[in-house]
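> Here's my sequence, what's the structure:
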Amino acid sequence: MQRSIIVNQLNEYIAQQILDGSNIDLQETTPLLEWGILNSLEMVRLLQFLKEHFLVDIPPEKMIPDSFVNPGAIADLIMEETNK
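Sure thing, here's the model as predicted:
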């Protein structure tokens, strides 16, 4: 799957499920942690989405802030884990 498609799907999920359909213009570099978009509860929901939608289990050692700083970083993590 192309990285741009993954980013778009992540942005759509975040806008619809985490931001309750907000019209915020999410970009690949939107700072999810800095802006408080992702908190611990939303992180659990996001990890479940990644597992169901992208069929990827993120190992505990990869669950670090740098991996979830923005949609681009999450897309990179998904691609890394699916290409193993």
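
> make it CA atoms for all contacts and neighbour counts henceforth
OK.

> number of nearby residues for Ile64?
The number of residues packed around Ile64, counting by other Cα atoms under 10 Å, is 9.

> same thing with Ile14?
21.

> element containing the residue positioned nearest the centre of the chain, please.
Nearest residue to the geometric centre of the chain (Cα atoms, centre = their mean): Ile74, 4.6 Å. Assigned by DSSP states H and E, Ile74 belongs to helix 71-82.

> For the residue nearest to the centre of the chain, which residues are in contact?
By Cα atoms under 8 Å, 6 or more residues apart in numbering, the contact set of Ile74 is Val7, Ser67, Phe68.

> for comparison, sequence B:
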Amino acid sequence: MTKDEAVAAVRDYLQNVVLGSAEEEIAPDAPLLEWGILTSLTTVQLIGHIQTEYGIAIPHDRVVGSNFATIDNIANLLAELSGTPAQV
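Modelled structure (predicted):
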């Protein structure tokens, strides 16, 4: 999974499943934890979705706030775990 694919997939999930509306697009650098978009429960749900839908397992030691602070951070993590180098 490339970073761009990960950004699109995570944004789509957060907007449609977590927020229930795709009307307003979440910016890749929006502070998801600070804004309450990701909570402990929605983070676990997102991780489950990623593993089920894309076959990417996120190790427990990588489930830290800095990896889930923004869509960009999550996308970098997913690109790295799927073997595709993250692009800056």
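
> Please state their TM-score.
Superposed pair, TM-score by TM-score structural alignment, normalised by the length of structure 1: 0.91. Supporting alignment: 84 aligned residues with a Cα RMSD of 1.5 Å.

> Now do the helices in structure 2.
Ranges of helices within structure 2 are 3-13, 40-54, 71-81, based on DSSP state H.

> Minimum distance to Val63 of structure 2: which of those has it?
Closest to Val63 of structure 2 of the helices of structure 2, according to Cα to Cα: helix 40-54, at 8.9 Å.

> Leaving out chain neighbours, which residue sits closest to Val10 of structure 2?
Ile71 (6.7 Å; Cα to Cα, 6 or more residues apart in numbering).

> Counterpart of the one you found over in structure 1?
When structure 1 is aligned by TM-score structural alignment, the residue opposite Ile71 of structure 2 is Pro71.

> Please indicate which of the contacts of Ile74 of structure 1 has the highest neighbour count?
Val7 leads the contacts of Ile74 of structure 1 on contacts (other Cα under 10 Å) with 22 neighbours.

> Test my guess that that one contacts Ala75.
Yes: the criterion here is Cα atoms under 8 Å, and Val7 of structure 1 meets it with Ala75 at 5.8 Å.

> and the residue nearest to Val10 of structure 2, what is it in contact with?
Per Cα under 8 Å, 6+ apart, neighbours of Ile71 of structure 2: Val7, Val10, Arg11, Ala27, Pro28, Asp29, Ala30, Leu32.

> Having no further points to raise, I will conclude here.
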